[in-house]
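Q: Here is a sequence together with a model predicted from it:
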Amino acid sequence: MSSTIATVAFIGLGVMGQPMARHLARAGLTVRVYNRSVAKAEAFVAEHGGSHHATPRDAAAGADLVLVCVGNDDDVRQVTSGEDGALEGMAPGSLLVDHTTASASLAQELDAACRGAGIDFLDAPVSGGQQGAENGALTIMCGGEAAAFARVEATLAHYAKAVTHMGPAGSGQLTKMVNQICVAGVVQGLAEGLHLAEKAGLDRQRVIEVISQGAAGSWQMDHRHRTMIDDDYEHGFAVDWMRKDLAICLDQARELGARLPLTALVDQFYGDVQAMGGGRWDTSSLLKRLQRD
């Protein structure tokens, strides 16, 4: 198959996948989509063209590149190597890229399956959230063969500000684990800082305006402080998904013999938020947990 990517299949049109697929359609690629909710797939095609299909296998048939963005390891297996999965429809020489945040062991499993079928594979989790996907400004960390990365880099750049090859299969997922570990610690620190400022009677907005100019500044501070002050958490990256990601991090840490005490603690704090009914709240809702009477 030619190294030129003209036809792509996108599997999973959730809050991340839908805008990513839209960027590809706007870039002039032929986009074939599959989504468990047929209505979403139909709406996408009605607005952006391309075609929707009844199974991942059908969507993948004839595609130069298959992109997957679903929920977890089991979801990925179902749409790739399961019955009527994408691998059944992919031709030798095509590429499979998994954008799902999943385990490194799954990435290695898929890499082996793809090698057996003459298909290139990259694990390529993303960072930047729904806003990054909408704006085409995601960060993508990729694991797999360098030649496969070179083939797909320009296509992924349609919805990313940074696309980086991190090493062999699984390296993308391992890098995403580092990302989520760092995010969890920063969000907890921001929540505790705003909580202290509130208890001290300080103008929290003014506090942020001052400290964000120094060493305390962060993406979370810039993009989440206002909604935290406003007690608005009906947006962003859900606590349920963060707990899924942190479970992957903690499992990997046990396997590697790495110690992640802060990550384990913040994971428990997110469990408290879930118990408050905040499973779908943004991850910055750690502040709401501190504000309980």
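A: Sure thing, it's come through.

Q: CA atoms for contacts and neighbours, from now on please.
A: Fine.

Q: what does stretch 85-100 contact?
A: Contacts made with stretch 85-100 from outside it, assessed by Cα atoms under 8 Å, 6 or more residues apart in numbering, are listed as 1-2, 55-72, 76, 78-81, 114, 117-126, 148.

Q: Narrow those to those in helices?
A: Helix and strand membership here follows DSSP state H; of the contacts of stretch 85-100, those in helices are Pro56, Arg57, Asp58, Ala59, Ala60, Val76, Gln78, Val79, Thr80, Cys114, Ala148.

Q: ok, of the contacts of stretch 85-100, which come out buried?
A: With neighbours counted using 16 or more other Cα atoms under 10 Å, the contacts of stretch 85-100 contain these buried positions: 55-72, 76, 79-81, 114, 119-126, 148.

Q: ok, for Ala54, nearest residue in space, not its chain neighbours?
A: In space, not counting the residues next to it along the chain, Ala54 is nearest to Tyr34; the distance is 6.7 Å by Cα to Cα, 6 or more residues apart in numbering.

Q: For that neighbour, which residues are in contact?
A: The contact partners of Tyr34, taken as Cα under 8 Å, 6+ apart, are Ala9, Phe10, Ile11, Gly12, Leu13, Ala41, His52, His53, Ala54, Thr55, Pro56, Ala59.

Q: for comparison:
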Amino acid sequence: MSVTAQSTHERQSTHLCAIHARESMMAKLAFLGLGVMGYPMAGHLQAAGHEVTVYNRTATKSEAWVAQHGGAHAPSPREAAQGADFVMSCVGNDDDLRDVCLGKDGAFKGMKTGAIFVDHTTVSAAVTRELFGEAKGHGVSFIDAPISGGQAGAENGQLSVMCGGEQVAYDKAEPVIAAYAKICRRLGDSGAGQVTKMCNQIAIAGLVQGLSESLNFAEKAGLDIPAVVEVISQGAAGSWQMSNRYQTMADDKFDHGFAVDWMRKDLKICLQTGDEIGASLPVTALVDQFYKEVQAMGGARWDTSSLIARLRKLG
């Protein structure tokens, strides 16, 4: 064989190996819950080459997803999960998650032995551990994998994913989660992902209140907001929230995804867990009440940066 022919043969072999490696990574998936986060996340999985079947409580959304992305949709979690290697969920709360897992047509009843359930919902660590145990009884692995990054992160495939569960199951799931993750880490056993998400929400609550007070203070002092942010964002005060939300906060625009109602659900979980483990959360408790005031102002569906609207109302 000539050197040229050998080189061509090696390139072809390398190309075929790459194709086979990619094909070996493709999986049959189900995705349960097509809200503002789940809809684009499921889309990333389909775009990555996985075989995706979706389920949503409102079937018209499942139909719209299939029309946009391909794949298939099923009328129940159980049917969506049949034959799947991985089942992902992103639903509303503890009760919603229990229902899609354990309900009359729950996913656990349709999952094959050895399959892995990956839950992206923000729920209590208690329900996560409960479902981890139930999954074992069905011969299934369960990973809690709450997410951070908001609607934009879901749409751009740039989410932070914090996981809890068994290492072996996590190692299998991580390459699939990579379709929409900027970073994905296992933090410990079942529930560790949810507790880490609580840390995330606790940090955000205080940060958004501080940013709201800072911008409101600058407004009342008659300063130019963009100029102020340009300077202070380059120092110790800088944050993602400041860089990405200061202008919309200044403009009274609060339509960027993660709603006040959802934040209050999350903060309730944080405060309950704080009581259980003996962690003091005075700022979190205060900000939760501020969000309650925003709800009373009609801002239940505004995004979390709307804390500044409360300060403006106070004058």
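A: Yep, it's here. Only a predicted model underlies this, so the values are computations on that prediction, with no experimental measurement involved.

Q: Quick check: the aligned residue for the residue nearest to Ala54 of the first structure in the second structure?
A: With TM-score structural alignment as the criterion, Tyr34 of the first structure lines up with Tyr55 in the second structure.

Q: Please enumerate the helices of the second structure.
A: Per DSSP H, the second structure carries helices over the ranges 3-25, 38-47, 59-69, 77-81, 94-102, 125-137, 150-156, 167-177, 192-220, 225-232, 240-250, 260-277, 282-296, 307-314.

Q: Highest mean neighbour count out of these?
A: For those, the largest average neighbour count (mean count of other Cα atoms under 10 Å) is found in helix 77-81, namely a mean of 26.

Q: Name the residues that touch it?
A: Under the contact criterion Cα under 8 Å, 6+ apart, helix 77-81 of the second structure has outside partners 29-32, 53-55, 73-74, 87, 100-101, 105-111.

Q: residues in the first structure matched by that helix, start to end?
A: Correspondence between helix 77-81 of the second structure and the first structure is established over residues 56-60, with TM-score structural alignment as the criterion.

Q: and if you look at stretch 201-215 of the second structure?
A: Following TM-score structural alignment, the aligned partner range for stretch 201-215 of the second structure in the first structure is 180-194.

Q: which one in the first structure is aligned with Trp262 of the second structure?
A: Structural alignment (TM-score structural alignment) places Trp262 of the second structure against Trp241 in the first structure.

Q: Sorry, wrong one. I was asking about Asp96 of the second structure.
A: In the first structure, Asp96 of the second structure lines up with Asp75, judged by TM-score structural alignment.

Q: need the contact list for Val36 of the second structure.
A: The neighbours of Val36 of the second structure, taking Cα under 8 Å, 6+ apart as the test, are Gln151, Gly257.

Q: measure the alignment partner in the first structure of it to Gly129 of the first structure for me?
A: In the superposition onto the first structure, Val36 of the second structure corresponds to Val15 when matched by TM-score structural alignment. When Cα to Cα, to the nearest Å is applied, the distance between Val15 of the first structure and Gly129 of the first structure equals 9 Å.

Q: Same question for Val33 of the first structure.
A: As it turns out, when the distance is counted by Cα to Cα, Val33 of the first structure lies 21 Å from Gly129 of the first structure.

Q: what does Val187 of the first structure give?
A: Relative to Gly129 of the first structure, Val187 of the first structure is positioned 15 Å away (Cα to Cα).

Q: Test my guess that Leu262 of the first structure contacts Gly185.
A: Yes: Leu262 of the first structure sits in contact with Gly185 when judged by Cα atoms under 8 Å, with a separation of 6.9 Å.

Q: Now do the same contact list for the residue nearest the centre of the second structure.
A: Nearest to the mean C-alpha position of the second structure, by Cα atoms, centre = their mean, lies Ile147 at 2.9 Å. Contacts were defined as Cα under 8 Å, 6+ apart; by that measure Ile147 of the second structure touches His120, Thr121, Thr122, Leu159, Ser160, Val161, Met162, Lys197.

Q: switch the cut-off to 6 Å
A: With contacts defined as Cα atoms under 6 Å, 6 or more residues apart in numbering, the neighbours of Ile147 of the second structure are Ser160, Val161.

Q: Aligned counterpart of it in the first structure, please.
A: Using TM-score structural alignment as the criterion, Ile147 of the second structure maps onto Val126 of the first structure.

Q: for Asp171 of the second structure, same thing?
A: For Asp171 of the second structure, the aligned position in the first structure is occupied by Ala150, per TM-score structural alignment.

Q: Would you enumerate the residues in contact with Gly172 of the first structure?
A: Residues Asp123, Ala124, Met141, Cys142, Gly143 are the ones in contact with Gly172 of the first structure under the rule Cα under 6 Å, 6+ apart.

Q: From Gln78 of the first structure, how far off is it?
A: 21 Å.

Q: go on, Asn135 of the first structure?
A: According to Cα to Cα, Asn135 of the first structure and Gln78 of the first structure sit 29 Å apart.

Q: Look through the second structure and tell me its longest strand.
A: When secondary structure is assigned using DSSP state E, the longest strand within the second structure turns out to be strand 181-188.

Q: distance between it and the chain's centre?
A: Averaging C-alpha coordinates over strand 181-188 of the second structure and over its chain gives two centres that are 12 Å apart (Cα atoms, centre = their mean, to the nearest Å).

Q: So which residues make contact with it?
A: Taking Cα under 6 Å, 6+ apart as the criterion, the residues outside strand 181-188 of the second structure that touch it are Gly157, Gln158, Leu159, Ser160, Val161, Met162, Cys163, Gly164.

Q: The first one matches what in the first structure?
A: The alignment partner of Gly157 of the second structure in the first structure, by TM-score structural alignment, is Gly136.

Q: Does that match touch Tyr159 like I think?
A: Yes: counting by Cα atoms under 6 Å, Gly136 of the first structure does reach Tyr159; the two are 3.7 Å apart.

Q: the more surrounded of those two?
A: Relative neighbour count places Tyr159 above the other of Gly136 of the first structure and Tyr159, with 25 against 20, counting by other Cα atoms under 10 Å.

Q: so what's that one up against?
A: For Tyr159 of the first structure, the contacting residues are Met20, Gly136, Ala137, taking Cα under 6 Å, 6+ apart as the criterion.

Q: So which of those is the closest to Ala107 of the first structure?
A: Met20 (20.7 Å; Cα to Cα).

Q: Any figure for the gap between that closest one and Ala200 of the first structure?
A: 43 Å.

Q: got it, and Glu145 of the first structure?
A: From Glu145 of the first structure over to Ala200 of the first structure (counting by Cα to Cα), the distance is 53 Å.
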